[in-house]
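[1] Below are the sequence and a predicted model for it; my questions follow.
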Amino acid sequence: MKDYIKWIRSKVGHETIILNFSGACITNERGEILLQKRSDKEELWGFPGGALEIGESIEEAMIREVKEETGLDVNVEYLIGVYSKYFSKYPNGDSAQSIVYFFKCNVASGDLVIDNKETFDLRFFDKNNIPKLFIQQHTDMLNDYLQDRKGVFK
């Protein structure tokens, strides 16, 4: 099913729901981390990724979302963790508990493509020069990656 969030919202309105997302920590050959300047959060930075659609695995969703948002095809190296106790209130009044399955990936092929719809900028950052991320969930994910943690459940 495409547009699952729109469909479920048509049933429950703005009530708090659980949403599942997959995200990627993509590094280049210099060990720099790819971040996306997002169009939905005051143009702040975060990791590429997005919501699962009905019928997708968490890996398939991450690969699809990364391709849509960055133009890159990626290889999954490992699962960094699952980040589940985070809540978001959206500008339109929607409320959700967000679960993110966060993968470490590398670039298989492709060139960075900025669509100006979901993505305003894409940039690889040195791990010692990361900008402020748009939510605590992404900050926690980054910190776990930087500490070389695997199998995190929060």
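    Done, it's in. Numbering: from 1, shown residues only.
[2] rest of the way, CA atoms for contacts and neighbours
    Noted.
[3] Return the longest strand in this protein, judged by number of residues.
    strand 72-89 (DSSP state E).
[4] how near is Phe102 to Phe125?
    Distance from Phe102 to Phe125, counting by Cα to Cα, to the nearest Å: 18 Å.
[5] between the two, who's got more neighbours?
    Counting neighbours by other Cα atoms under 10 Å for Phe102 and for Phe125 shows that Phe102 has the greater number, 29 against 17.
[6] Second structure follows, compare the two:
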Amino acid sequence: MKKLLLGMLVLSSQLFAAECPPISGSFTCQQGSHISYKIITQTNDGYLINSDGIDFNYITDGKTYEVEATSNMKDGKVTSTCSSNKFIVGFKATILYEGSELAKQSSVTEYTPAGSGLMIVQKTKMKGIPLPAIKFNCTRD
């Protein structure tokens, strides 16, 4: 029974990882006049993304993980998955301003291969109101 369970876990993790897109590399991403630099490394269980010098580790198992509170945010939760050749990150948190609750934020960010580059689209809601989507076109360095 243990061998069957272990085999099923290994097979399901291999199948799950198989649907994640091959987006590893160094990228320069642009949205209007804003430029961002990203280094993406695909790991055994998801992605490690260095975005403008800050590391983020995403486990693409569809589970929700808590994010450590900061002076600007609390009750943060992140979920990441892969589907249809996209890496998808869901984020929810309470945004703080000078220690007081300002708004509830939720966002979905999709990373999609685009030729030799990458397209990143972030859709955000603040207080339940959709904000304009942010689209980054990323070229491989």
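    Happy to help now that I have it. Predicted model only: the values in this text are computed from it and were never measured.
[7] And the TM-score between these chains?
    Once superposed, chain against chain, the TM-score is 0.28 (TM-score structural alignment, normalised by the length of structure 2); 85 aligned residues with a Cα RMSD of 6.1 Å.
[8] Centre-most residue in structure 2?
    Nearest to the centroid of the C-alpha atoms of structure 2, with distances taken as Cα atoms, centre = their mean, sits Val89, at 3.4 Å.
[9] show me the contacts for that one.
    With contacts taken as Cα atoms under 8 Å, 6 or more residues apart in numbering, Val89 of structure 2 has the following neighbours: Val78, Thr79, Ser80, Thr81, Val108, Thr109, Glu110.
[10] now swap in Asn106 of structure 1 and tell me
    Taking Cα under 8 Å, 6+ apart as the contact definition, Asn106 of structure 1 lies against Ile26, Thr27, Asn28, Val74, Asn75, Val76, Glu77.
[11] for Ile95 of structure 2, same thing?
    Ile95 of structure 2 is in contact with Asn72, Met73, Lys74, Glu101, Leu102, Ala103, Lys104, Gln105, counting by Cα under 8 Å, 6+ apart.
[12] For the longest strand anywhere in structure 2, name the packing helices and strands.
    With DSSP E applied, the strand covering the greatest number of residues in structure 2 is identified as strand 100-114. The helices and strands touching strand 100-114 of structure 2, judged by 3 or more Cα pairs under 8 Å, 6 or more residues apart in numbering; DSSP states H and E, are strand 86-97, strand 117-126.
[13] and the angle from the longest one to strand 117-126?
    The one in question is strand 86-97 of structure 2. With axes from the mean of the first three to the mean of the last three Cα atoms, to 10 degrees as the basis, strand 86-97 of structure 2 and strand 117-126 are set at 40 degrees to each other.
[14] Just the buried positions in strand 86-97 of structure 2, please.
    Lys86, Phe87, Ile88, Val89, Gly90, Phe91, Lys92, Ala93, Thr94, Ile95, Leu96 (16 or more other Cα atoms under 10 Å).
[15] Skip the chain neighbours and tell me the closest residue to the fifth one.
    In this structure, Gly90 of structure 2 finds its nearest non-sequential neighbour in Val108, 4.5 Å apart by Cα to Cα, 6 or more residues apart in numbering.
[16] now the contacts of Asn106 of structure 1: which count as buried?
    Ile26, Thr27, Val74, Val76.
[17] Met37 of structure 2: neighbour count?
    One thing to correct before we go on: residue 37 of structure 2 is Tyr, not Met. When counting by other Cα under 10 Å, one arrives at 17 neighbours for Tyr37 of structure 2.
[18] And for Ile40 of structure 2?
    Using other Cα under 10 Å, the number of residues around Ile40 of structure 2 comes to 19.
[19] quick revisit: pretty sure the residue nearest to Gly90 of structure 2 sits against Lys125.
    No: here Val108 of structure 2 does not reach Lys125: they are 9.2 Å apart, not a contact under Cα atoms under 8 Å.
[20] Quick one: the strands in structure 1, in order.
    When secondary structure is read from DSSP E, structure 1 shows strands at 16-27, 33-38, 45-46, 49-51, 72-89, 95-110, 119-125, 152-153.
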